[in-house]
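Undergrad: I would like to see how this sequence folds:
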Amino acid sequence: MFDHVKFGVTDYSASKAFFLKALEPLGVAVVSEGSPTYGVEMSSNGKASLCLYQSDEKPAHLHLAFTAENRRQVEAFYRAALEAGGKDNGAPGLRPHYHANYYAAFVIGPDGHNIEAVCHTAEA
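TA: Alright, predicted model coming up:
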């Protein structure tokens, strides 16, 4: 849906470590990196990317939802994100108020952002 999303973080090394660990189950890895003020680009497919950079300003709250290929990836994301220091904001499960197969998990990242992994397909 997007080419890239770039936003500032108040603790570059903590946020980079958090996102890399939390998104590893989704196949996300570093594509390129410069100085902290330039930032890091991460992607799972080389098409859409997430970019973080060091900022002295506290960013506004943000909701990022990442596509998971299956429900196991949603669960692995949730565990990895909590291990990386994220705070629970909704354990893995169906969210039928969105649609019948909306299976997602939510965590709060280092800067207070709501980070989600979601699978839209029925369980195999």
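
Undergrad: only C-alpha atoms from now on, for both contacts and neighbour counts.
TA: Noted.

Undergrad: now name the helix or strand holding the spatially most central residue of the chain.
TA: The geometric centre of the chain, computed from its C-alpha atoms, lies nearest to Ile115 (Cα atoms, centre = their mean), at 5.0 Å. Using DSSP states H and E, Ile115 sits in strand 114-119.

Undergrad: how about this one, so we can line them up?
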Amino acid sequence: MFDHVKFGVTDFQASRDFFVAALEPLGARIVSEGAPDQGVEILVGGNESLCFYQTEEKPAHLHIAFSAGTRQEVDAFYRAALRAGGRDNGAPGLRPRYHRNYYAAFVIAPDGHNIEAVCHKPAE
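TA: Below is the predicted model of the structure:
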């Protein structure tokens, strides 16, 4: 669990569009937004937020995993992320090397960050 994650992006609008669309199936919503150099805060859980801002620096690649309540939410995240311009980095499915109920999908965001949605619950 995290309180917030903040990072720079090289194309604020592309990243904003991507994260808003990709995380909508997980219940995420914008809670504050300023000019691109000030950034946006997207609430992605109870009190957890994702924050990013425009920068000229090329940030190092990140891996961010978001909790999904169901496997269907993982599937919806994956479809939404691809429609929003993400690139496939692992279709929805079980990842038993982590544990038997680790159901996840991975996409590459506009700046090359590896974004994951994961559900740890057994199939319904």
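
Undergrad: that older thread, the strand holding Ile115 of the first structure vs the second structure - mean distance after superposition?
TA: For strand 114-119 of the first structure, the mean deviation from the second structure after alignment is 0.2 Å (mean Cα distance after the TM-score superposition for the first structure).

Undergrad: what segments of the first structure are strands?
TA: Assignment of strands within the first structure using DSSP state E yields the ranges 4-9, 29-33, 40-43, 49-54, 63-67, 87-88, 93-94, 103-108, 114-119.

Undergrad: would you mind giving the ones you listed as CSV with distance to Phe77 of the first structure added?
TA: Listed next are these as CSV, based on distance: least, Cα to Cα, whole Å:
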stretch, distance to Phe77 of the first structure
strand 4-9, 19
strand 29-33, 14
strand 40-43, 15
strand 49-54, 16
strand 63-67, 10
strand 87-88, 12
strand 93-94, 13
strand 103-108, 8
strand 114-119, 7
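
Undergrad: out of the ones you listed, nearest to Tyr78 of the first structure?
TA: strand 103-108 (6.1 Å; Cα to Cα).

Undergrad: list the contacts of that closest one.
TA: 71, 74-75, 77-78, 81-82, 86-95, 114-120 (Cα atoms under 8 Å, 6 or more residues apart in numbering).
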